[in-house]
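S.K.: predicted coordinates and the sequence they were generated for:
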Amino acid sequence: MISLRFIVRRCGRCCTLCNVVKILLIGPCLLFLLFLLLVFHPKIAPERFNKALGRCSDDEDRRFINDVCLNFSKGVISGPLCRPLCLNGDIVYKHCLGHGGKIVIEAQYENRPVIVKASERSVFHYYVPIEDDLLRRLSERERDKMIRDAVFRQANDVIKPFSVDDKMMAKRFLGEKNLTLADSLTLFSLLGQDEFMRLLLLTGTQHVPALYGWCGHVYAMEYITSDDFLPILHPISSRHTWEERVRVALSFLDMVKSFKNTPYGELFMCDVQESNFGITPGFIVYAIDIDLTFFTEQLKFIITQPKCKRDDECNFFDCVAICDKEKGKCTTNIKTNNFQVLCSDIFQSKLLSLRGLLVHPPKLIAGRLRTLLSDCGKTNDSVIPAAYYENLYHKLRNLLLHSI
């Protein structure tokens, strides 16, 4: 028979063990809850947590805009948006959208929503100083030439990878007027922001948000959100019809053609994910985040840097080149393209996911569509001839057109 002393001792040990387990489980939970309170409570959250999470505050961004306008009033910066932003009240602040290396603000301009962006770095971070005394001794013509030459020297690393003719860039970016020191500082600050450069170079290109102008290192662009696009990728839960999804897919195909034939070579999308696209009410697709898009010469320069033993080591996100295994170096032979990546990552579902723009098609075309998407989404060990994708492109387009 088990003694009473044994039972008491056993229970005591169990209770002690239970207490230890409780402490081990509850302690980290309490610490985690305290962390969440510090991070997410609007009155408690320290500024460093906000910045680490890409969060922002309206007060902080309003101060930022005030500083920009103060620089404009002092004649330090210039730009076509300075008066609407600082004097006329045409650009109305709505609220901040986020930080994280870049300030992003939603605003209203001429009764339409716009996105106002700027690098978090001060405009003076980009300035390459020119001696004021020397400038005062020069004639207006000589001073203008000196500033322009300085701008082009600073811009060389940005302009050359785009393969842009200097005269074309001068006309589009610098205009015909004589440049002031404020123009010089503004141009330096904008040349240091890749997204601005792409928006400027792609002005008038469909499927890219319009650039409305700039003031110092701040620029405003068309506001197109991904909020209306994301539900379309959930055909089971969304109310969008097959015809509407086809219209979006056809717009993606138009984007592929548009990006293949820019004045500066093909534009590669190296970060194809759902949140980087938006649609208009008319189902026109836009690439709303072009930070990781690159023209051909730019991408070749970037992608040939690493050493490699196999192709998957020659990737820059969704853009992949071929590895020369004998030399152990990535080549300029890029084996992915926009059409292939869209087929793989947007049109069809990934693994067990039910998401995908063209999942659950009408039964009449389901088999042919599945085959086409499989063929256009695959990658080989070698570069597949462009004619192969061109053929698939037209087959997919025709199949979608005839399905609605």
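M.R.: Arrived safely, thanks for sending. Residues are numbered from 1 along each chain as shown.
S.K.: contacts, neighbours, all on C-alpha from now
M.R.: Fine.
S.K.: quick check, Phe268 in a strand?
M.R.: Yes. Counting by DSSP: H, G, I helix; E, B strand; the rest coil, Phe268 is part of a strand.
S.K.: ok, now which ones touch it?
M.R.: Applying C-alpha atoms under 8 Å, 6 or more residues apart in numbering to Phe268 gives the contacts Phe259, Thr293, Phe294, Phe295, Thr296, Leu299, Cys319, Asn337, Asn338.
S.K.: could you do Cys314 as well?
M.R.: Residues in contact with Cys314, defined by C-alpha under 8 Å, 6+ apart, are Ile303, Thr304, Pro306, Lys307, Cys308, Val320, Ala321, Ile322, Cys323, Cys330.
S.K.: the residue nearest to the second one when sequence neighbours are not counted in helix, strand or coil?
M.R.: This means Thr304. Closest residue to Thr304 apart from its sequence neighbours, by C-alpha to C-alpha, 6 or more residues apart in numbering: Cys330 at 4.8 Å. Classification of Cys330 using three-state DSSP returns strand.
S.K.: what is the burial count for Cys330?
M.R.: Residues lying near Cys330 (other C-alpha atoms under 10 Å) number 27.
S.K.: surely it and Asp324 touch.
M.R.: Yes. Taking C-alpha atoms under 8 Å as the definition, Cys330 is a contact partner of Asp324 at 6.0 Å.
S.K.: take the contacts of Phe268 and write them to TSV, including secondary structure and distance to Pro362.
M.R.: TSV is the format used below for the contacts of Phe268 (DSSP: H, G, I helix; E, B strand; the rest coil; distance: C-alpha to C-alpha, whole Å):
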residue	secondary structure	distance to Pro362
Phe259	helix	30
Thr293	strand	34
Phe294	strand	36
Phe295	strand	37
Thr296	helix	38
Leu299	helix	39
Cys319	strand	32
Asn337	coil	28
Asn338	helix	26
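S.K.: and the comparison structure, right after this:
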Amino acid sequence: MFSLAISLQLTNFRCESGSQKCPFARFSYLHMKYLFFSWLAVFVGSWVVYVEYSSYTELCRGHECRNSICDKYRKGVIDGSACSSLCEKETLYLGKCFTAKPNSQVGPPVKTSPPVGLRANPKRSLCLQQANQRNVSGESKMVLEDQANLADLATHVLSVADANKDGHISLPEARSTWALLQLNEFLLALVLQDREHTPKLLGFCGDLYMMEKVPNSPLYGISLPWIVEVWIPAGLRRSMDQWFTPSWPHKAKISIGLLELVEDIFHGTFGSFLMCDVSTATFGYNDRHDFKVMDARYIIPEATFQERIRQQRCDADEDCLYGTDCLTSCDLTKHRCTPEVTRPNLAKACDTLKDYILQGAPSDVSEELEKQLYACIALKGSVEQMEMEHSLILNNLKTLLWKKISHTKDS
């Protein structure tokens, strides 16, 4: 309507002097059409940016999160090693927003669980309060495999739960610990406590916990605002990602770290875990180029995954997906998902590393490295069905990369 009204006005306009050129003669309908759509694009773009910013700030409410947690702490509902610093001494504060995702709202070095309050069962909390190791082990079987070393895990959980180190676990400490144990990322930090792949756990208060800051993320490439992403061609985007990577020896060290993570969570001390989101955004590295897990929400105990996926109704294999990478098949006779994933962790990790590690690889290893990576990506079925092949490919890749950098300072 706006464009039509202006067009009609211009059509009805006449110059008084025949010798004088009309100043509006150059404004054709096509020009006005371009002007209108340019204005419309600016309006729509501004509206989208406003909506995104509004939703972002709605999620990133650090002061409200702090007030809620400190209120529960002062009432004696929760407790933890970081509560005093956060709520009394005020030496700990919530910084910039790390992400707009509701599951990880507050910026580094602090992370929180979803804002649904503490999910503590009074009976389970009482078990923790009494430090009954047998009961803690029984509860741990709900998320870990029976063959896992639950006694050692229970001992470590009790040590972490005793925030003030007085040898006694209070009910507020028990509530906080149980809520945190429901989080895959927190559980993995406990399981891999002696390894370098996960950031160190620094403290907690209620269902908020602090992790060591990882300065470099994602694993490779550059993070851009989504409004910029949509205008960049896919080919240019891949080239840009390669511009923002470390030197090849450093990339080799980081890649070895990812392969070691796969090895550690496969039949590890506390059972097997599945990696259900193996994207570059979920990993990072520190200044020494040590590989670190940035987001472990989708690294889930295999027993927990199988229990959940069995209950999922399906009409096709595509319905049996957890996260972005854990896919099983659909049993059409029962319309239920089968528990075995179609691709092991190693195949997904190699898929993520392919473009990263092959780019700039030395000529004397590039051909063999490419061969090993594609053999790795081709792995299908559960690891139990191909355990020997899985171990062989994993060891070959680690050996190939390590031999190339072991004599350099990058090792």
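M.R.: Structure's in. What do you need? Because the structure is a prediction, the values reported are computed rather than measured.
S.K.: can the contacts of Cys314 of the first structure go into CSV with extra columns for distance to Gly213 of the first structure and secondary structure?
M.R.: Shown next, in CSV, are those (distance: C-alpha to C-alpha, whole Å; DSSP: H, G, I helix; E, B strand; the rest coil):
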residue, distance to Gly213 of the first structure, secondary structure
Ile303, 32, helix
Thr304, 34, coil
Pro306, 37, coil
Lys307, 41, strand
Cys308, 42, coil
Val320, 34, strand
Ala321, 36, strand
Ile322, 39, strand
Cys323, 42, strand
Cys330, 39, strand
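S.K.: identify the farthest-apart pair in those.
M.R.: Maximum pairwise distance in those, criterion C-alpha to C-alpha, is 13.5 Å, between Lys307 and Val320.
S.K.: more neighbours, the two?
M.R.: Neighbour count, other C-alpha under 10 Å: between Lys307 of the first structure and Val320, Val320 has more, with 23 against 16.
S.K.: re the thing from before, which ones are touching the counterpart of the residue nearest to Thr304 of the first structure in the second structure?
M.R.: Using TM-score structural alignment as the criterion, Cys330 of the first structure maps onto Cys337 of the second structure. Residues near Cys337 of the second structure by C-alpha under 8 Å, 6+ apart: 309-314, 317, 319-320, 328-331.
S.K.: now check the second structure for the residue matching Thr205 of the first structure.
M.R.: By TM-score structural alignment, Thr205 of the first structure lines up with Arg195 in the second structure.
S.K.: give the helix, strand or coil label for that match.
M.R.: Secondary structure, three-state DSSP: Arg195 of the second structure is coil.
S.K.: and the helices in the stretch 101-250 of the second structure?
M.R.: With DSSP state H, counting those that start in this stretch as the criterion, the stretch 101-250 of the second structure has helices at 122-129, 133-140, 150-161, 171-181, 184-191, 226-229, 234-243, 248-264.
S.K.: residues in contact with stretch 304-315 of the second structure?
M.R.: Outside of stretch 304-315 of the second structure, the residues that reach it under the criterion C-alpha under 8 Å, 6+ apart are 142-144, 274, 319-320, 322, 330-332, 335-340.
S.K.: try it again with 6 Å
M.R.: Identification of contacts with stretch 304-315 of the second structure by C-alpha atoms under 6 Å, 6 or more residues apart in numbering yields Val143, His335, Arg336, Cys337, Thr338, Pro339.
S.K.: that older thread, buried subset of the contacts of Cys314 of the first structure as a PyMOL selection?
M.R.: Remark: buried members of those, expressed as a PyMOL selection using 16 or more other C-alpha atoms under 10 Å:
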select buried, resi 303+304+307+308+320+321+322+323+330
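S.K.: now the element after the helix or strand Asn19 of the first structure falls within, going C-ward?
M.R.: Secondary structure assignment for Asn19 of the first structure, by DSSP states H and E: helix 4-40. Later in the chain than helix 4-40 of the first structure, the nearest helix or strand by DSSP H and E is helix 47-52.
S.K.: quick one: buried residues of that next one?
M.R.: Result for helix 47-52 of the first structure [16+ other C-alpha under 10 Å]: buried residues Asn50.
S.K.: in the stretch 51-200 of the first structure, which spans are strands?
M.R.: Ranges of strands in the stretch 51-200 of the first structure, per DSSP state E, counting those that start in this stretch, are 91-98, 102-109, 112-119.
S.K.: what about the first one, how far off from the second structure?
M.R.: Read it as strand 91-98 of the first structure. Compared with the second structure after fitting, strand 91-98 of the first structure has a mean deviation of 3.5 Å; criterion: mean C-alpha distance after the TM-score superposition for the first structure.
S.K.: one step back: would you mark the buried spots in the helix holding Asn19 of the first structure?
M.R.: Neighbour counts over helix 4-40 of the first structure (16+ other C-alpha under 10 Å) mark Val39 as buried.
S.K.: then stretch 388-401 of the second structure?
M.R.: His390, Ile393, Leu394, Leu397, Lys398, Leu400, Leu401.
S.K.: for the fourth one, which non-adjacent residue is closest in space?
M.R.: Spelled out, that is Leu397 of the second structure. Of all residues not flanking Leu397 of the second structure in the chain, Gln372 sits nearest, at 6.6 Å (C-alpha to C-alpha, 6+ apart).
S.K.: check the spacing between that neighbour and Thr399 of the second structure real quick.
M.R.: Distance, Gln372 of the second structure to Thr399 of the second structure, by C-alpha to C-alpha, to the nearest Å: 11 Å.
S.K.: do the same with Phe36 of the second structure
M.R.: As defined by C-alpha to C-alpha, Phe36 of the second structure lies at a distance of 62 Å from Thr399 of the second structure.
S.K.: mind checking what Arg121 of the first structure lines up with in the second structure?
M.R.: Checking TM-score structural alignment: Arg121 of the first structure goes with Pro115.
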